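Asker: Using only what follows, build the 3D model:
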Amino acid sequence: MSLRELRPFFDAKGWKPFPFQKQTWRAHAEGKSGLVHAPTGLGKTLAVWLGPVAEARKNFPEKSVGCGVLWLTPLRALAQDTLRAMREPLEILAPELQVEARTGDTPSALRARLRKKLPFGLVTTPESLSLMLTHGDTRDRLANLTTVIVDEWHELLGTKRGVQTELCLARLRAWFPGLRIWGLSATLGNLDEARDVLLGNASDHAVTISADLKKQIEIETLIPREIERFPWAGHIGTRLATQVVRELEKARTTLLFTNTRSQTEIWFQALLELKPDWADQLAMHHGSLDRAERERVENGLRDGTLRCVVCTASLDLGVDFSPVDQVMQVGSPKGIARLLQRAGRSGHQPGKTSRILGVPTHAMELVEFAAARDAAKARHIETRVPLRKPLDVLVQHLVTCAIGEPFAADEMRREIQSSHAYQDLTDAEWEWCLGFISTGGKALTAYDRYRKARLLDGRYVVDGKQLIQQHRLSIGTISADSHMTVRLANGKTLGTVEEGFVDRLKPGSQFVFAGRRLVLVRIHQRIATVKMATKQAKGVVAIWGGNKMPLSNELAHAMAARLRGEGGRSVEMGAVEPILDIQRRWSSLPDDRILLIEHAHSRDGEHLFFYPMAGRLVHEGLGALIAWRMNLTDSISVTQNDYGFCLSARRGLHLDEKIIRELLRTEYLLDDLISCMNTAEMARRQFREIARVAGLILQTPPGRPNRSQRELQSSSRLLFEVFERYDPENLLLEQSRREILEKQLEFTRLARSLEDLQQRPIHLVELDHLSPLAFPLWAESFSATMSPADAATRLEAMIDELNRAAAK
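Answerer: Here you go, the predicted structure:
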């Protein structure tokens, strides 16, 4: 493809195409598919979009071409920004070509127009594409489709939404064999594997195109003026808010990222208290806020009227906010890719430097930020592991396809196995899936509601109107706890909070949400009506469920290298040196080449501190495993963080190296984990999500109150027990057990960690005093069982004792 068709746009902008963009245009013109990898803000959109545009101008210069490009985005919030980026070159190159978005946020009037006629470029989500497949005319309406572009593929890879995308692409490839598919990724360690997962069996002649452009990224850390030797749980928290404000004053616009929605609410309030005159310049953005509020914030970033937005991952991706010249990260990002992704929100243009300032929430995060900078410089980026054969997603997709176009089993199986996720689908698994959609499986055959598909002239078809409506409402794999809408008495919707949080409140209780101090008025039909608080009483901050992000392998190794003294001098290591010095004098520094184990006595009993440096979830599994193997599960408590775990008991924890080696054995790991972690109950909880995706638990029809969390739990638990009793071979049961091992316990990583620990020399230290790394684990071990006042008194006494010992 020559540049002649595209030159007017670049000339108007005063730009020159990058080599990776030209390479992508040539590959597209040759009919190839692939993955484009480039740092954020360097023109990936133009690389994959302008090829189809130039092709349309050349082949259809004067007539409508129909829908030629589907653009899949992982977030509805990205749709409007993607539309702007796609429309800009069309104004110069092809004003006759139209681009629109079809997502869950699309107004009904536009949806109606799109049902009549599709534009040349359609921006949509995996869920909306699946919904399109339930309409019998979709193949005809996409007859001119030449290209599918999957944006931010790294965010979908390794998730059920990613598998849903794989299945949709397999359907489109079966309809249109010459279809070209392009993925976009900014930060990913396994690029070629990511490409092959995206393209399935069409990856043989595909290409991976990486921009050979060095994006300058500066990673710095805000150093606390004072760092306690033994901070409670290590938390600095909002004590750095004053220093953060000084940094905000230096920039025009800042994104202040946090790792949780609750932390976003807390930091917003802290900044507002310090700078009340910034009320119109401060905002927050997270996924539980109402869409109108999020759009107001996004527009404020674009026009430069906001000084600071406190946000979560809801602003991680793709949105081009050119006014943002500073990014801050509260707490360790726990991964290199996440840090680079967020850093890329600043300097979001070619040739600009991206800067991110880390704000530690505990002392050891100073080491984490220094290590993250080392790993980023070395390009040690995390990989995303693709999912294999989630059958709940497959049975949902089969019903979707049967509603749109009745299918023959053999043809559909070939199509399904053309995807990466299901290329190893067995005969037994396939037959089970067909039986599940047609009869509900062995245990549910007697119930009509589970008989969705039927054989008609050799093809599976779904033709019940109510069933079709229910299925369309239930399409998707995103699961979340049941939530309630939070609404002011004047009708303004603020967003949603989880049902479990609201259940703990009484009318008249104050809580903080959406940057406001609210009073609960009443709860009715899944709506929590609130009013603004007039008196400043103490109110809780809204909390949401979900696990804390564990430290990634790559960041853990980089951190261990820093603790070994590698990486050279840095301000972070200088600031934390007093703590590390005490750790060295009283014990030693943990590492990923040795296994440090500390033994200590306190008036609470004995304590063993292990430091595998493998992340919170692995340590949770290892701690439970060792406690069970010691036959002390009834009398031992286990706490963990990203660096290690602690076993606490009244007695019996004085172990030698031989016993420790036996406790760390790799034999019978799976059986022992199942025995010690109560995986049966965990699997019941996981089954609720699987049952919803598989269509066993249906969405509430429009106009009716949402089912409560208690009702959903009851329904899923009943189904789980029915399957266990009458259909123990049900493959969804096996899937729930498999998912809980990987999702909750990171079983694969845990097994590898245990193998690694077997090879490490053991450094067993008898402590005279709790070390700085042991103290937070010890504090957690009793704080959960004592009243806050008693816990605080006990902690202060221990801190005084340790500080006196350190001063000597």
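Asker: Could you use CA atoms for every contact and neighbour count after this?
Answerer: Noted.
Asker: so how many other residues sit close to the residue lying closest to Asn259 once chain neighbours are set aside?
Answerer: Nearest residue to Asn259 in three dimensions, chain neighbours excluded: Thr312, at 5.9 Å (C-alpha to C-alpha, 6 or more residues apart in numbering). Around Thr312 there are 23 other residues, counting by other C-alpha atoms under 10 Å.
Asker: Surely Thr312 and Thr258 touch.
Answerer: Yes: using C-alpha atoms under 8 Å, Thr312 and Thr258 qualify as a contacting pair, with a distance of 5.3 Å.
Asker: who touches both of these two?
Answerer: Residues touching both Thr312 and Thr258 (C-alpha atoms under 8 Å, 6 or more residues apart in numbering): Thr264.
Asker: What segments of the stretch 551-700 of the chain are helices?
Answerer: Applying DSSP state H, counting those that start in this stretch to the stretch 551-700 of the chain gives helices spanning 553-563, 571-586, 616-629, 657-663, 669-676, 679-693.
Asker: Next, format these as JSON lines and append distance to Lys535 and mean neighbour count.
Answerer: Shown next, in JSON lines, are those (distance: least, C-alpha to C-alpha, whole Å; neighbours: other C-alpha atoms under 10 Å):
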{"stretch": "helix 553-563", "distance to Lys535": "45", "mean neighbour count": "23"}
{"stretch": "helix 571-586", "distance to Lys535": "41", "mean neighbour count": "17"}
{"stretch": "helix 616-629", "distance to Lys535": "40", "mean neighbour count": "23"}
{"stretch": "helix 657-663", "distance to Lys535": "56", "mean neighbour count": "13"}
{"stretch": "helix 669-676", "distance to Lys535": "49", "mean neighbour count": "15"}
{"stretch": "helix 679-693", "distance to Lys535": "40", "mean neighbour count": "20"}
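Asker: Distance to Lys492 added to those, as TSV?
Answerer: Rendered in TSV, the data for these read as follows (distance: least, C-alpha to C-alpha, whole Å):
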stretch	distance to Lys492
helix 553-563	43
helix 571-586	45
helix 616-629	40
helix 657-663	57
helix 669-676	48
helix 679-693	30
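Asker: and this one, so I can compare the two:
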Amino acid sequence: MTARVRPDAPKAAARGVALSAPAPHAWFAERGWRPAAFQREVWAAIAAGRSGLLHADTGAGKTYAVWLGALMAFADAGAAPLPARAGAARAQPLRVLWLTPMRALAADTLQALQAPLAALAPDWRVGSRTGDTGSSERAAQARRLPSGLVTTPESLSLLLARADAPRELASVRLVVVDEWHEMLGNKRGVQVQLALARLRTWVPDLCVWGLSATLGNLDEALATLLGDNAGDGVLVRGPREKALRIDTLLPARPERFPWAGHLGKRMVPQVAEEIEHSGTTLVFTNTRSQAELWYQALLDLRPDWAGLIALHHGSLDRAVRAWVEAGLRAGTLKAVVCTSSLDLGVDFLPVERVLQIGSAKGVARLLQRAGRSGHAPGRASRITLVPTHSLELIEAAAVRDAVSSGQVEARPPPDKPLDVLVQHLVTVALGGGFRPEALYDEVRSTCSYRELTPAEWQWCLEFVRQGGPSLTAYPEYRRVLADDAGVWRVPDARLARRHRMNIGTIVSDASMTVRYWQRGGQGGALGTVEEGFIARLAPGDVFLFAGRPLELVRVEQMTAYVRRAGAGRPAVPRWNGGRMPLSSELADAFVARLTRAAQGELDVPEMQAAAPLLAVQAAWSALPVTGTLLIETLRTREGWHAYLYPFAGRLAHMGLASLLAWRIGRRQPATFSLAVNDYGLELLSATPVDWRAVFAEGLLDESAVLEDALASLNAGELRLRRFREIARIAGLVVQGPPHARQSSRQLQASASLFFRVFEQYDRANLLLSQAEREVLSQELDVARLRQTLVRMQAARQVWIELKHVSPFAFALMVERFREKLSTEKLGDRVARMLAQLEAAAGGERGAAEPTDVVFALGDTPARKRAGRGPRRPRRRS
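Answerer: Modelled structure (predicted):
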């Protein structure tokens, strides 16, 4: 029995070179595997020339479902094989492009793709092309691309920018987009959409498959991946049979008054004990700074683990990361403390267990990380949640409920990001040129640009042709011009080089290389850290990086030279990107758990452990439950407090707090301090506020939420910040070559200059309106904010006048203090407050009057502003 052969390859079938169907089964059998039904379904679909999306559990076998289908269908397709080099075996031309969202996944994916080639496709060669690919391999690929190429969206765009791209990529038969859920909802996914549309122009029968394990909007994900070809796409679902164990490491003494920010280090001994009695373990944290601290804390507790535990995050040097990954594959490491750098698709078979420090903040993220353990068909995955404060005990119970009911977050694709389109226009102009009419139809075949209007298209063309009305006089912004034949091309080699250095949609602060100081030459590299952090240090200061305390020696040409530090209190690097708001699905599950607790149902260990907190909250206030809005008020030396608990996530609460303060400020003179977390928000006024009266005056009206949200915040500064990223993606500002990178300050200054020029002379510039849209959707999360207001209006308001700071309110109070106090002072203040609150709650340290808690520790009240008009609220969050 032979495999089904593509209709467009009858000559190949006649030659009798198609792989026999039993071949993959035999290869599986040699390894003790049996093809799953979903794998056979994918093989049949690819053989029939159909595209689709494969959604299956992590470790279920998605890679071989698509890869073996490709070998069966395309190993014999197209032109005869050509010699790769003199004396070498004859190799097939490029057939498969395998897109991965992370460079770290490329090596692992490459190893998996190579495994069956000797048995199933000996005339195929596979290689990788990412930012980590060496110059010699790049040179070889410039002469001839391998049969299968593992690459990233950015490197694919660089291939599309080659002048010979139409010829070199015309042999591609299949594109696989791995971890599609990771790119679907951001601009990298848009970059993939445009690249696929370009490839379909050259290869009309192109087969495209996406792989995903954690998605809530599968139909939309399939439609986005396939564009106008979605009608013929197939959605293949793997069985949801993989055993998954979610448990929680319960603290010895759960706190009754929770607060975030201490990173849960009191749990270090228990985490170490779990690592001791487990096989290879991944310890996930949500931020790089938290990973550094936890790694150091584990080593401090168990110095005998030096060399047996390691640290992994995206700012570490590639060689360090490669060493850690090799140790995980070999099973020589007992544990690795890591961030999202190991979230995706890497196949570390020795990993038996995952520990999640703190809340994963979303169901999809938790499932993704859980799948790093037991990463093989038939093996169970286990993830243990390590709460850093008592509210995360409730989150742990809630996330298990959400997983059981299949409540996984959706990831909608961005709508018409014109900065990505502008970049793509220049890329296509480099890759053989384009005719505007044909390219317009091609771009509109994608999901994100389906509603692109002719006027918007024309604006984009004018922008790449002459920079728009305000930049016409500057030659460097005449990036694309039409030649005599009407084909638009990049006219200048210098502009072409500048564009290639700027391709991509990932924008981050400028980073500095961290190296050991060595007289007479450069020492070894440790990784990179944000320039803004180093700028705050002076020579001699100590900071924690790469799991060790380092002393800054000097800074020179974007390199920070360091030496190992002795005793000293380290400062911890702060990276951007650590803000992860609670998802709607997890928030709903959290409130459902509180509702059951209010009815006396504490049926799982996490809720039983949180019982002391819940008891104090219920006694001093009330539990927020489904269908109600809990509003707590308190009068202290600081002023008049209101605590609200909408459970809408940090971003929506930030916008909501600012909006409510702004609306109150229009009714009466007031200045507010604000604090937010994922559960609720605090409004604090130094002057009297009748909270019930102001809430009765339409404070929660959603009709003017857009206008009021923009007015309540420094919208101009938010737009400028978003515009800086847009300007980089659109090619207005460039980072420069690796040896002469511009500093973040230079890039910000350049982008700010463009922003002011456009604001003054080109108000119709569509990049300005895009910046405003992104502020509303990403910075303010206006859609969720409006939904929250609607839900709050419909809810029954439960008003509680506090005599004590409730447990939920205490968490918000600490958030506000953190913005005003150093770590040491914050710790002292929290310790005093906890002692007094515990005493008031019936603790072991004696009694205290409830007002003493805040009166004794409150800040000096703000000066009254009687007789003055509304003022923009001060935001502390």
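Asker: With both chains overlaid, what TM-score comes out?
Answerer: Taking TM-score structural alignment, normalised by the length of the first structure as the basis, the two superposed chains have a TM-score of 0.97; 806 aligned residues with a C-alpha RMSD of 1.7 Å.
Asker: on that earlier part again, please identify which of the helices of the stretch 551-700 of the first structure is closest to Leu394 of the first structure.
Answerer: When those are compared for distance to Leu394 of the first structure using C-alpha to C-alpha, the nearest one is helix 679-693, at 9.3 Å.
Asker: helices or strands up against that closest one?
Answerer: Under the contact definition 3 or more C-alpha pairs under 8 Å, 6 or more residues apart in numbering; DSSP states H and E, helix 679-693 of the first structure sits against helix 391-404, helix 709-726, helix 731-743.
Asker: how does it look with 6 Å?
Answerer: In this structure, helix 679-693 of the first structure makes packing contacts with helix 731-743, judged by 3 or more C-alpha pairs under 6 Å, 6 or more residues apart in numbering; DSSP states H and E.
Asker: So which other helices or strands are in contact with the helix it packs on?
Answerer: For helix 731-743 of the first structure, the helices and strands in contact under the criterion 3+ C-alpha pairs under 6 Å, 6+ apart are helix 679-693.
Asker: How far does the helix it packs on sit from its chain's centre?
Answerer: Mean C-alpha position of helix 679-693 of the first structure versus that of the full chain (C-alpha atoms, centre = their mean, to the nearest Å) differs by 19 Å.
Asker: Also stretch 308-318 of the first structure?
Answerer: Averaging C-alpha coordinates over stretch 308-318 of the first structure and over its chain gives two centres that are 13 Å apart (C-alpha atoms, centre = their mean).
Asker: which residues in the second structure does it match up with?
Answerer: Counting by TM-score structural alignment, stretch 308-318 of the first structure falls onto residues 335-345 of the second structure.
Asker: Pull out the buried residues from that stretch.
Answerer: For stretch 335-345 of the second structure, a neighbour-count test (16 or more other C-alpha atoms under 10 Å) marks 335-345 as buried.
Asker: Please tabulate those residues in JSON lines, including the columns secondary structure and distance to Leu753 of the second structure.
Answerer: Rendered in JSON lines, the data for these read as follows (DSSP: H, G, I helix; E, B strand; the rest coil; distance: C-alpha to C-alpha, whole Å):
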{"residue": "Ala335", "secondary structure": "strand", "distance to Leu753 of the second structure": "48"}
{"residue": "Val336", "secondary structure": "strand", "distance to Leu753 of the second structure": "44"}
{"residue": "Val337", "secondary structure": "strand", "distance to Leu753 of the second structure": "42"}
{"residue": "Cys338", "secondary structure": "strand", "distance to Leu753 of the second structure": "39"}
{"residue": "Thr339", "secondary structure": "coil", "distance to Leu753 of the second structure": "36"}
{"residue": "Ser340", "secondary structure": "helix", "distance to Leu753 of the second structure": "35"}
{"residue": "Ser341", "secondary structure": "helix", "distance to Leu753 of the second structure": "35"}
{"residue": "Leu342", "secondary structure": "helix", "distance to Leu753 of the second structure": "38"}
{"residue": "Asp343", "secondary structure": "coil", "distance to Leu753 of the second structure": "38"}
{"residue": "Leu344", "secondary structure": "coil", "distance to Leu753 of the second structure": "38"}
{"residue": "Gly345", "secondary structure": "coil", "distance to Leu753 of the second structure": "41"}
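Asker: Tell me the one among the residues you listed nearest to Ser171 of the second structure.
Answerer: Sorting those by distance to Ser171 of the second structure puts Gly345 at the head of the list, at 27.2 Å, by C-alpha to C-alpha.
Asker: Counting neighbours, what do you get for the residue nearest to the closest one when sequence neighbours are not counted?
Answerer: Across the structure, with C-alpha to C-alpha, 6+ apart as the measure, the residue nearest Gly345 of the second structure apart from its sequence neighbours is Leu105 (6.7 Å). By the other C-alpha under 10 Å criterion, the neighbourhood of Leu105 of the second structure contains 22 residues.
Asker: what's the counterpart of Leu105 of the second structure in the first structure?
Answerer: Using TM-score structural alignment, the partner of Leu105 of the second structure in the first structure is Leu78.
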